[in-house]
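>>> let's see this in three dimensions:
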Amino acid sequence: MPMPMPTKPVAPVIRLAIADDHDLFRDGIVAILGHDPLVDVVAEASDGHDALRVAIAHRPDVLLLDVEMPGPGAATTVRRIRRQAPETRIVVLTMHRDAMLTESLRQAGAAAYLTKTMPSADLLRAVHAVAARTDQTAVGVDVGLVSPREYEVLRLIALARSNAEIASELSITEGTVKRHTSNLYAKLGATSRIDAVRRALLLGVLGHDA
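Predicted coordinates:
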């Protein structure tokens, strides 16, 4: 009797909500994400108050939140959602990066910061990366995606340090540096050092001043 073929585990569907006051932009995001069978858009909101209501009512895995919407303000909205729907990971969408605003939203509990000019493929990758985190603490190092040691290796990679230089600075072996680098590639979905740094910046894991 032939042995049954093992079945490949199916990744869980990401339940996602979108909060943006521009109908056309929301429709575009829904259309983009609709091509991914592992993403299900469960709700939409058009202001900060509605975003909180949607988060409480639908408990999405990820909420895409526009930084400039009518309502109490992005940082306040993020804090309220984190208090009342703590399982929801909040991804802030902005037109322009602002260091002070980014830090304010990080302190409030946002999991990532994405610009609206990013390619759609990067948006999909970011949604999957954020949803996969086991911890969404957003103060300081993003420990939900990379470990503190991986962050140090990533920071030195961003400074164009070689494996030997990283090993010397962190007092570890080059083999350990390579292992941390491989882990970073896997977590970030990267294929090279430059790609890893780009994706880390995109997800807010690594600051632009690193």
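
>>> please make it C-alpha for all contacts and neighbour counts, starting now.
Will do.

>>> tell me where the protein has helices.
With DSSP state H applied, the chain shows helices at 23-33, 48-58, 74-84, 99-108, 120-131, 148-158, 163-170, 174-188, 193-202, listed in chain order.

>>> turn those helices into CSV, including mean neighbour count and distance to residue 14.
Listed next are those as CSV, based on neighbours: other CA atoms under 10 Å; distance: least, CA to CA, whole Å:
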stretch, mean neighbour count, distance to residue 14
helix 23-33, 14, 11
helix 48-58, 20, 12
helix 74-84, 20, 18
helix 99-108, 17, 22
helix 120-131, 18, 7
helix 148-158, 19, 26
helix 163-170, 16, 36
helix 174-188, 17, 17
helix 193-202, 19, 20
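
>>> make TSV out of those helices and add distance to residue 114.
Listed next are these as TSV, based on distance: least, CA to CA, whole Å:
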stretch	distance to residue 114
helix 23-33	13
helix 48-58	18
helix 74-84	14
helix 99-108	10
helix 120-131	8
helix 148-158	19
helix 163-170	29
helix 174-188	15
helix 193-202	6
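
>>> what's the closest of the ones you listed to residue 12?
helix 120-131 (10.0 Å; CA to CA).

>>> re the thing from before, for the helices of the chain, which one sits closest to residue 13?
Nearest of the helices of the chain (CA to CA): helix 120-131, 9.8 Å.

>>> and that closest one, what other elements does it pack with?
With contacts defined as 3 or more CA pairs under 8 Å, 6 or more residues apart in numbering; DSSP states H and E, the packing partners of helix 120-131 are strand 62-66.

>>> could you also give me the structure for this second sequence? I'd like to compare it with the first:
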Amino acid sequence: MSGPIKLLIADDHPVVRDGLSGMFARDPDFEVLGEAADGAEALALAKELRPDVILMDLRMPGMDGLTAITELAKQGSAARVLVLTTYDTDTYVVPAIEAGATGYLLKDAPRDELLRAVRAAAAGESVLSPSVASRLVSRVRTPDAGPLTQREIEVLELVAAGNTNRETAVRLFISEATVKSHLLNLYLKLGVNDRAAAVAEGFKRGLLSGP
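Okay, here's the model as predicted:
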């Protein structure tokens, strides 16, 4: 991607918006195009400003973040949505990813982690906060969690071959949001936080063949 990563910040707390805007403004790799106080405003500004990444809170008055993510996906928005919230349970995480979010971070994430996550989201990579992943992994490490499904293995194979989420979706005739959902599930089952670790663990477990 040439030029700075263009951001839209959606959060109902002005102090949070100001803090995030100030943080990204200090880094020349980013440009904050605008701020939204709720989901409806985020939708309008996303259409007008065409950001690369939207930092989206989930719980906002009026239209919440989950509804906004769903609407962005329906509208075919090219913006990547990175959820930034205080809620870390699978009640919030899974619906957000399934709705089309590229990643999920908590608001207490360190600055460097947030910057890396935004860069990864802009590149179309799925991002899951380590703290979120560790909590969810502990919940799915039960006898009924089961092995990877055939579809999850197919997704992992395409990721290992270097395909992006969008390319994987095209090859499997599914939506990009569904690919993200499969990635989230296999991350949890493999006990990893990102694509590279998933591929490495896939080879380690014999799920993938090759060098």
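
>>> hang on, the earlier thing: ok, which of the helices of structure 1 comes nearest residue 140 of structure 1?
That would be helix 99-108 among these, by CA to CA, at 8.0 Å.

>>> need the contact list for residue 72 of structure 2.
Contact analysis of residue 72 of structure 2 by CA atoms under 8 Å, 6 or more residues apart in numbering lists residue 43.

>>> how about a cut-off of 6 Å?
Applying CA atoms under 6 Å, 6 or more residues apart in numbering to residue 72 of structure 2 gives no contacts.

>>> what does it align to in structure 1?
For residue 72 of structure 2, the aligned residue in structure 1 is residue 81 (criterion: TM-score structural alignment).

>>> now the most centrally placed residue in structure 2: closest residue in space that isn't a chain neighbour?
Against the mean C-alpha coordinate of structure 2, by CA atoms, centre = their mean, the closest residue is residue 103 at 1.2 Å. Distances taken as CA to CA, 6 or more residues apart in numbering put residue 127 closest to residue 103 of structure 2, at 4.2 Å, once the chain neighbours are dropped.

>>> how close does the corresponding residue of structure 2 for residue 27 of structure 1 get to residue 36 of structure 2?
Counting by TM-score structural alignment, residue 27 of structure 1 corresponds to residue 18 in structure 2. Distance, residue 18 of structure 2 to residue 36 of structure 2, by CA to CA, to the nearest Å: 11 Å.

>>> same check, this time on residue 170 of structure 2
Computed with CA to CA, the distance linking residue 170 of structure 2 and residue 36 of structure 2 is 32 Å.

>>> who has more neighbours out of those two?
residue 36 (23 against 13; other CA atoms under 10 Å).

>>> surely the more buried one is in contact with residue 10?
Yes. Applying CA atoms under 6 Å as the test, residue 36 of structure 2 and residue 10 come out as touching, 4.5 Å apart.

>>> isn't residue 4 of structure 2 up against residue 32?
No. Applying CA under 6 Å as the test, residue 4 of structure 2 and residue 32 come out as separate, 9.5 Å apart.

>>> looking at those two, which is more packed in?
Using other CA under 10 Å as the criterion, residue 4 of structure 2 and residue 32 rank with residue 32 on top: 20 against 13.

>>> who are the contact partners of that one?
Counting by CA under 6 Å, 6+ apart, residue 32 of structure 2 has contacts 6-7.

>>> what's the match for it in structure 1?
By TM-score structural alignment, residue 32 of structure 2 lines up with residue 41.

>>> could you report the distance from its match to residue 66 of structure 1?
Relative to residue 66 of structure 1, residue 41 of structure 1 is positioned 16 Å away (CA to CA).
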